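Asker: return a 3D structure for these sequence lines:
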Amino acid sequence: MSTGPRVVGTGPNRVLAFHGWFGSSAGWGHFPEYVDQEQFSYAFLDCRGYGRRKDVTGEYTMEEISADALAAADALGWDTFHLLGHSMGAFAMQHLLVAAPERVQKLYSLSGVPATGGQLDDQVLGMFSAAPQSLEARIGLTHFATGSRLPDSFAARIATESQANSTVEAFAGHLLPWARGTDISEQVRGLKHPVKALVGEYDPALTEEVSRATWLEFFPDCEIGTIPNTGHYAMYEAPAWLAASVEEFFLRRV
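Answerer: The predicted model follows:
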């Protein structure tokens, strides 16, 4: 199997897609099926220890994800591109923005960890810390992140895919870098790249209020909003809607 990104589409509008802590290049639900493959090319990336790169070890930092993403773009021959980041992946994509702002066109954050990092308190961090070794903990966190309103089969799917597509070492290793990672808000503050930051209506942690205090505060050309009838996993909960939203934003004239 290739260790490169999963590329979907052959269009001129290029997108680097960063998965979340529970995700992988295969962890985007039905979203890839609804993208416009004639207008867009999506490179769905894998962090080290995830998906196609499950056998690749590393330091498991946001800086490493950023550097690997730039290397993947170079290998694809992409000089400039849009960024799409889910959850942890949105924090990682902001590290890439800091490292290579001249290569980034627009950013779309989906239930994204802001530039401050997750800033999880001890109690919440304890809940997350059980997840690398426990499928039940992953299921519980998935229910929590989607507002405890979806069937057990949904949470089990997200959790099982997560366990199958990442090593315990990589999953555990990536936790603190996003949950209590270094605040880079002063490094992104004032950058003029267009940003869209959406959250799910039923996501209890990454809310529109959080977006207003972070994304909207840091980026002068930013729009925020809420995706109706979704929690933390809009690519599974509302994939067609998400594809339309992402592509409308990336195609919109500045």
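Asker: CA atoms for contacts and neighbours, from now on please.
Answerer: OK.
Asker: all the strands of the chain, residue numbers only.
Answerer: Using DSSP state E, the strands of the chain run over 6-8, 13-18, 40-44, 81-86, 104-110, 195-200, 222-227.
Asker: could the ones you listed be laid out in CSV, adding distance to Ala213 and mean neighbour count?
Answerer: Formatted as CSV, the strands of the chain follow (distance: least, C-alpha to C-alpha, whole Å; neighbours: other C-alpha atoms under 10 Å):
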stretch, distance to Ala213, mean neighbour count
strand 6-8, 34, 17
strand 13-18, 23, 25
strand 40-44, 29, 22
strand 81-86, 18, 24
strand 104-110, 15, 24
strand 195-200, 12, 25
strand 222-227, 11, 18
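Asker: structure for this one too, so we can compare:
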Amino acid sequence: MSAARCSRRRSSIRKLGSGIDVNTGRTKSDDWLSALRDLSVAGTNRNALEAYMASWTGTDLSARVSGTETHAHAILGELDLGASKTKIEETVGSWFKNLTVNEMLETGHYPMYERPAEFVGTVPQLLMRP
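Answerer: Alright, predicted model coming up:
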């Protein structure tokens, strides 16, 4: 493949998967980004996706959960630019008194795909905590 064609292909893939690319710290290959993008699109109903996105942008449950003593666990990837450990501790941690934040190294927003073995090992440990 010529350098120009390779550059155009990379640009096209980056545009289509730019959100995935940013949320993984721009560390994944084009093939990886395409595979996750394609998996996401194939398994998503448009109406369900729109409702899901609206729930993140139009619903504020913070007042209802603020001060709760229920244990809450968050698994974050250190490369996820949208959900830093500090940001989660400052926001979600202000709502849940007993918040545990587990930051996975070398991982972005999709730890179940980026580091599946580590993710699978982390979930039971968090669920077994009081």
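Asker: got a TM-score for the pair?
Answerer: Remark: TM-score between the superposed chains equals 0.81 [TM-score structural alignment, normalised by the length of structure 2]; 118 aligned residues with a C-alpha RMSD of 1.8 Å.
Asker: mind checking the strands of structure 1 for the one nearest to Glu63 of structure 1?
Answerer: When the strands of structure 1 are compared by C-alpha to C-alpha, strand 13-18 sits nearest Glu63 of structure 1, at 13.0 Å.
Asker: now the closest one: which residue numbers in structure 2?
Answerer: Using TM-score structural alignment, none of the residues of structure 2 align to strand 13-18 of structure 1.
Asker: any idea of the angle that strand forms with strand 40-44?
Answerer: Comparing the axes of strand 13-18 of structure 1 and strand 40-44 via axes from the mean of the first three to the mean of the last three C-alpha atoms, to 10 degrees yields an angle of 20 degrees.
Asker: on that earlier part again, can I get the strands of structure 1 in TSV including distance to Leu251 of structure 1?
Answerer: Shown next, in TSV, are these (distance: least, C-alpha to C-alpha, whole Å):
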stretch	distance to Leu251 of structure 1
strand 6-8	17
strand 13-18	8
strand 40-44	10
strand 81-86	10
strand 104-110	10
strand 195-200	13
strand 222-227	15
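Asker: of all those, which one comes closest to Ala137 of structure 1?
Answerer: Ala137 of structure 1 lies closest to strand 81-86 among the strands of structure 1, at 20.3 Å (C-alpha to C-alpha).
Asker: quick check: the closest one aligns to which part of structure 2?
Answerer: So strand 81-86 of structure 1 is aligned with nothing, judged by TM-score structural alignment.
Asker: any idea how far Arg6 of structure 1 is from the residue mapped onto Ser62 of structure 2 from structure 1?
Answerer: In structure 1, Ser62 of structure 2 lines up with Ser185, judged by TM-score structural alignment. As for Ser185 of structure 1, its distance to Arg6 of structure 1 is 30 Å (criterion: C-alpha to C-alpha, to the nearest Å).
Asker: contacts only, for Leu70 of structure 1.
Answerer: Neighbouring residues of Leu70 of structure 1 by C-alpha atoms under 8 Å, 6 or more residues apart in numbering: Leu96.
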